[in-house]
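*Asks:* dropping the sequence and predicted coords here.
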Amino acid sequence: MKMHRRELVKTGLGLGIGLTLAGGRSLKAQAEDTAPTRFDDSTVRTLAQNLASKSYQAPPKDLPDALAHMTFDQFSSIQFNMEKTLWKQDNLAFDIEFFPRGYLYKQKVDVFEVKDGTARPVSCTTDMFSSKDPSLNVSAETGFSGLRIRYALNQPGVMEECAVFLGASYFRAVAKGQNYGLSARGFAKDTGTPTGEEFPVFRAFWLEKPAANSQSLVLHALMDSPSLTGAFRFTIRPGETTLFDVQSSFFPRVDITAGGIAPLTGMYYFDANDRVHVNDWRPAAHDSEALQIWTGAGQNIYRPLTNPTDLQLSSFSDAGPYGYGLMQRKRSFHDYEDLALHYEKRPSLWVEPVGNWGKGSVNLVEIPTPSEVNDNIVSFWRPQKPMKAGQSYNFTYRMYWGWDTPWPTHLARIHDTRVGAVTDHPDKVQFVLDFDGEPFRTLPNDTAYHLIAQTSAGTVETTAIMPNPEINGVRAFFQLTPGTAKLCELQVQLANAQGPVSETWLYRWTP
């Protein structure tokens, strides 16, 4: 799975006749036959359940050649008419802009406004978009490919986009002071498998018009693919941390053994732990630097990401996890030195299950990439039991788009992971871990620390620890002698005489 992420980052990024179900009947026609114009929290779920009982029909992608084959720059040159912003004249906390179809986003998406329990289509009109190139004029029949949500996130009275829904079932958001980075999506199907990945799409959105003083926005989405349908209800609260409360229901058309709930997608190119094959002047380049997991047993896991030579799949079995996320901890400009992309301002994204999700695993897919153009990191929750055709599955969770995890910890945390060669010993690998956090503020200065380290293959040796006053923490050293092993799974914790005091650092070493 590779997404062209640079274009998505730059982009920021009705009841519609175009959304046609099995038999050629539109949602509009169905709604008129059953419950005209009425809408409630069960409407999209019922649509998804009914749609799953029918054969899959792909949403319309037909476009004039000029729009279908435009470049990214041409797509970006099409301007939305700000006077056509939904709710612009209502002085609400939110307003909505739309994207035209074209470039990578050929699928037509229907959009509805919900007010007082009634849904009405938001129609694409010829005066909504403009371009200096007359061949790129958008007609009323062209329709929308997605939408952006605006809110006064950083300055009172200044509306800025805080979330975007564009492309397949992808969406992204930012917190106050941040730039776009990683994405989320509705569902992951066969990610990282030899069969090839299926990308479900959001076919329609319903936007509930917020009350005059409301600081939250409710958006419903209908998802569809050859393998399943889905219904989503997003409650979005932008702020210092932007929250998405997500209620999702899935209706498989076929048995699904390799499904992914609450998938996160990002980019990792290189950092101090993994730059052997990279010749770049910057210290690091990534949206996220680690997968973090808070297991149902209470263990805090920190797994630095890599840009591997070959595709890597990792699975962390669990029961009732407290949460997981793709995290960006390095927050200084000097960690990246990139004046254009500002990776230090990219959000971390934490997923917190609501209710017990039962047994399953947090999965991590790391895909080789030669540059920072492609999204190459995916993480998601996979239930232990396959999802069966004809049944329904519900998952509720909260997403935190922000600067860190939403919960404090008393444990020492990984500040940096560095990996390099050992001078005069080509058979060894040097690891350097920096720890900071609460223990170094609350424990006596003369506390003695040691490492609890193990590896699945080879040997760990030559461990040492020294104070690191630059971060008010400690620096730990150890060497790995892999021998003939082509893969070593490493596990390390910092400890004192009473036991472990840090989160658990996991790492997959390959040559």
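*Replies:* Good, I have the coordinates.
*Asks:* okay, CA-based contacts and neighbour counts for the rest of this
*Replies:* Will do.
*Asks:* excluding sequence neighbours, find me the nearest residue to Tyr170.
*Replies:* Distances taken as CA to CA, 6 or more residues apart in numbering place Arg185 nearest to Tyr170, at 4.2 Å, with adjacent residues excluded.
*Asks:* next one: Ala173
*Replies:* Once flanking residues are discounted, Ala173 sits nearest to Ala163: 4.1 Å by CA to CA, 6+ apart.
*Asks:* can you pull out the helices in the chain?
*Replies:* All helices of the chain, identified by DSSP state H, fall at 5-11, 27-34, 43-52, 65-68, 72-77, 439-442.
*Asks:* let's bring in a second one:
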Amino acid sequence: MAISVRRRRFLQTALAAAALAPAAGSWRRALAQPAGLDLADGEAFSFEGLIERARAMAEAPYDPPQPPRPDILGKIDYDAHGKLHYRREFAAFADGSGVYPATFFHLGQYFQKPVHIFLVENGEAREVVYESAYFDMPADSIARQLPDNSGFAGFRLHESINRDDWKTQDWVAFLGASYFRAIGSLGQYGLSARGVAVDTAVTSGEEFPDFREFYIEPAQSEDAPVTVCALLDGPSIAGAFRFEIRRGEGVTMDVDSRLFLRADIERLGVAPLTSMFWYSEQNRPYRTDWRPEIHDSDGLALWTGGGERLWRPLNNPDITRVSAFSDDNPRGFGLMQRDREPTHYLDGVLYHRRPSLWVEPLDRWGAGEVQLVEIPTDDEIHDNIVAFWVPKEPARAGQALNYRYRLYWQGDNPFPVDALARTVATRIGRGGEAGKPRPEGVNKFVVEFEGSALDGFTRDTPPEVEITASRGTVSLIQAEPVPDTPLWRAVFDLKAEGADPVEIRLYLRKGGEPLTETWLYQHLPTLNAS
């Protein structure tokens, strides 16, 4: 499955990785030489050794990476880079030494800082030495002027060599800064994850640490994981990561991150997720685009440490906004693509198949916040949504932090709760009652729910609506079935004076027991004026 051709300018500000000399060591035995690949001399490797390297790096001043021949890389623009194709006969592990072949991305204008990639077997690693011969490239491509051993921009894993189409289908890609992504259970790329987020939406500016080295240990069967270790470095932080990546229904990754701070960090984002949201049914701008909806994700889902299920629809705000959801030992959170109806998108890039990405902590993370950053956008080329965990304790220089978590790239939440109906749509229009003059400054909200917990209710005996708003006046509250569907909807009007956001919280209940997850919404009066 090819990487989407749509560019994301939000990512382009961060693309990179850089070379570090590997720790000295010696081979106990020779790693098999893949046909045609030039591998450097071998060195002993372990994740524990990589952790110690990251620790030592954090104790030293940051050494910025130097791209090879910036004069050449700056001319390998988007179109030129798209013509550089890694030749599958040079795919690592395609000789049977692993089940999932790996191929490599070329450097270019947006990927100037190289990563060095090592193949690992039995605790021994050898670097893949860059050669232009690995790539199909036009005869006049300026990329031919790069020196050997310039490094790569990243790598991807292909489907099993037991599949006839493995050469054209990939399922994981690490490319740019500490970004990576995988296909979901519907076979499509979409949102991305990152190793770490540093000062996202902070006035002093965001920092984008780089994965500077990758160590890939192949899977020996389709049931076994591909193990990828990565060395991370940036002005304020260094780190060592281990990913155990499994291909099943979608993709699952067990992540062990070891972070070492060389400077104070105002906003440290753990397990960051990055996505795109332009508009959906609740905020589609008039005549901006012909398609009904455009987004990689449509909401943030949370499962709190106290067991509450929350759903927060995404916004495309007027200014960058940060929302915080305090918690203690969260059970999980994720950016989800819930709307799977093709006719809601009508787009050839298959937004209805984009994966949802769920984070499950594997340790107790203590007190902190899931923070949601929403950045204004006027096109689908921008990744403008970020979500991550922020520890309550300040991130200070000299700290060593360890976070373990599991990433689920799936079609939906891997931990559904059948006892609760879930939100399937949020709609906003003019307030008031039918047949009467529409009051100024009033919005009508319609929140649709689906689930067996709502079976048995009728129009005459509806569930109760529990609603609170941080300010403003709520009126005309009711719950009603949606005709000719299994859905129920909560309907209410809101009059909010002024331009400040209004935080709304709503769920359906019977007696004191919730029947649905809790719907959270940040209403922006200036964007949803009636």
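*Replies:* Arrived safely, thanks for sending. Here the structure is a predicted model, which is why all the values come from computation and not from measurement.
*Asks:* coming back round to it: nearest to Arg282 of the first structure, out of the helices of the first structure?
*Replies:* helix 5-11 (17.6 Å; CA to CA).
*Asks:* which helices and strands sit right next to the closest one?
*Replies:* Secondary-structure packing of helix 5-11 of the first structure (3 or more CA pairs under 8 Å, 6 or more residues apart in numbering; DSSP states H and E): strand 374-375.
*Asks:* repeat that for 10 Å
*Replies:* helix 72-77, strand 158-166, strand 183-185, strand 374-375 (3 or more CA pairs under 10 Å, 6 or more residues apart in numbering; DSSP states H and E).
*Asks:* in the second structure, what residues pair with the last one?
*Replies:* When strand 374-375 of the first structure is aligned against the second structure using TM-score structural alignment, it corresponds to residues 382-383.
*Asks:* neighbouring contacts of the matching stretch?
*Replies:* 6-12, 191-192, 274-278, 295-296, 374-377 (CA atoms under 10 Å, 6 or more residues apart in numbering).
*Asks:* got a ChimeraX select line for the buried ones in those residues?
*Replies:* Buried residues among these (16 or more other CA atoms under 10 Å), as a ChimeraX selection:
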select :8,10,11,12,191,192,274,275,276,277,278,295,296,374,375,376,377
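*Asks:* related to what we said a few turns ago, so how far is Ser379 of the first structure from the residue nearest to Tyr170 of the first structure?
*Replies:* 11 Å (CA to CA, to the nearest Å).
*Asks:* overlap in contacts of those two?
*Replies:* Residues touching both Arg185 of the first structure and Ser379 by CA under 10 Å, 6+ apart: 260-265.
*Asks:* which of those fall in strands?
*Replies:* Taking DSSP state E, the ones among these that sit in strands are 260-265.
*Asks:* still on that earlier bit, the residue nearest to Tyr170 of the first structure -> the second structure?
*Replies:* Match for Arg185 of the first structure (TM-score structural alignment): Arg194.
*Asks:* list the residues that contact its match.
*Replies:* Arg194 of the second structure sits in contact with 174, 176-181, 208-211, 269-274, 388, where contact means CA under 10 Å, 6+ apart.
*Asks:* over to Arg7 of the second structure?
*Replies:* Residues in contact with Arg7 of the second structure, defined by CA under 10 Å, 6+ apart, are 78, 380-383.
*Asks:* take those residues and map them onto the first structure. Which survive?
*Replies:* Contacts from those that recur in the first structure, judged by both residues aligned by TM-score structural alignment, their matches' CA atoms under 10 Å, are 78, 381-382.
*Asks:* so can I have TSV of these showing distance to Asn162 of the second structure?
*Replies:* Shown next, in TSV, are those (distance: CA to CA, whole Å):
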residue	distance to Asn162 of the second structure
Tyr78	33
Ile381	35
His382	37
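*Asks:* show me which of those residues are buried.
*Replies:* With burial judged by 16+ other CA under 10 Å, the buried subset of these is 381-382.
*Asks:* tell me which of the kept ones among the contacts of Arg7 of the second structure is nearest to Ala125 of the second structure?
*Replies:* Closest approach to Ala125 of the second structure among those (CA to CA): Tyr78, at 32.4 Å.
*Asks:* ok, the closest one to Phe445 of the second structure distance?
*Replies:* 42 Å.
*Asks:* show me the contacts for the counterpart of Val354 of the first structure in the second structure.
*Replies:* Correspondence of Val354 of the first structure to the second structure, assessed by TM-score structural alignment: Leu362. Residues near Leu362 of the second structure by CA under 10 Å, 6+ apart: 254-256, 331-332, 403-406.
*Asks:* what do you get for Gly98 of the second structure?
*Replies:* Applying CA under 10 Å, 6+ apart to Gly98 of the second structure gives the contacts 92, 160-161, 217-222, 226.
*Asks:* which of the ones in strands among the shared contacts of Arg185 and Ser379 of the first structure are buried, as a ChimeraX select command?
*Replies:* This is how ChimeraX selects the buried members of these, with burial counted by 16+ other CA under 10 Å:
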select :260,261,262,263,264,265
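*Asks:* I'd like the ones in strands among the shared contacts of Arg185 and Ser379 of the first structure laid out as JSON lines, including distance to Lys61 of the first structure.
*Replies:* Shown next, in JSON lines, are those (distance: CA to CA, whole Å):
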{"residue": "Gly260", "distance to Lys61 of the first structure": "26"}
{"residue": "Ile261", "distance to Lys61 of the first structure": "27"}
{"residue": "Ala262", "distance to Lys61 of the first structure": "26"}
{"residue": "Pro263", "distance to Lys61 of the first structure": "25"}
{"residue": "Leu264", "distance to Lys61 of the first structure": "26"}
{"residue": "Thr265", "distance to Lys61 of the first structure": "25"}
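*Asks:* just the ones in strands among the shared contacts of Arg185 and Ser379 of the first structure now: which is nearest Ala68 of the first structure?
*Replies:* For these, the residue nearest Ala68 of the first structure by CA to CA is Thr265; the value is 25.7 Å.
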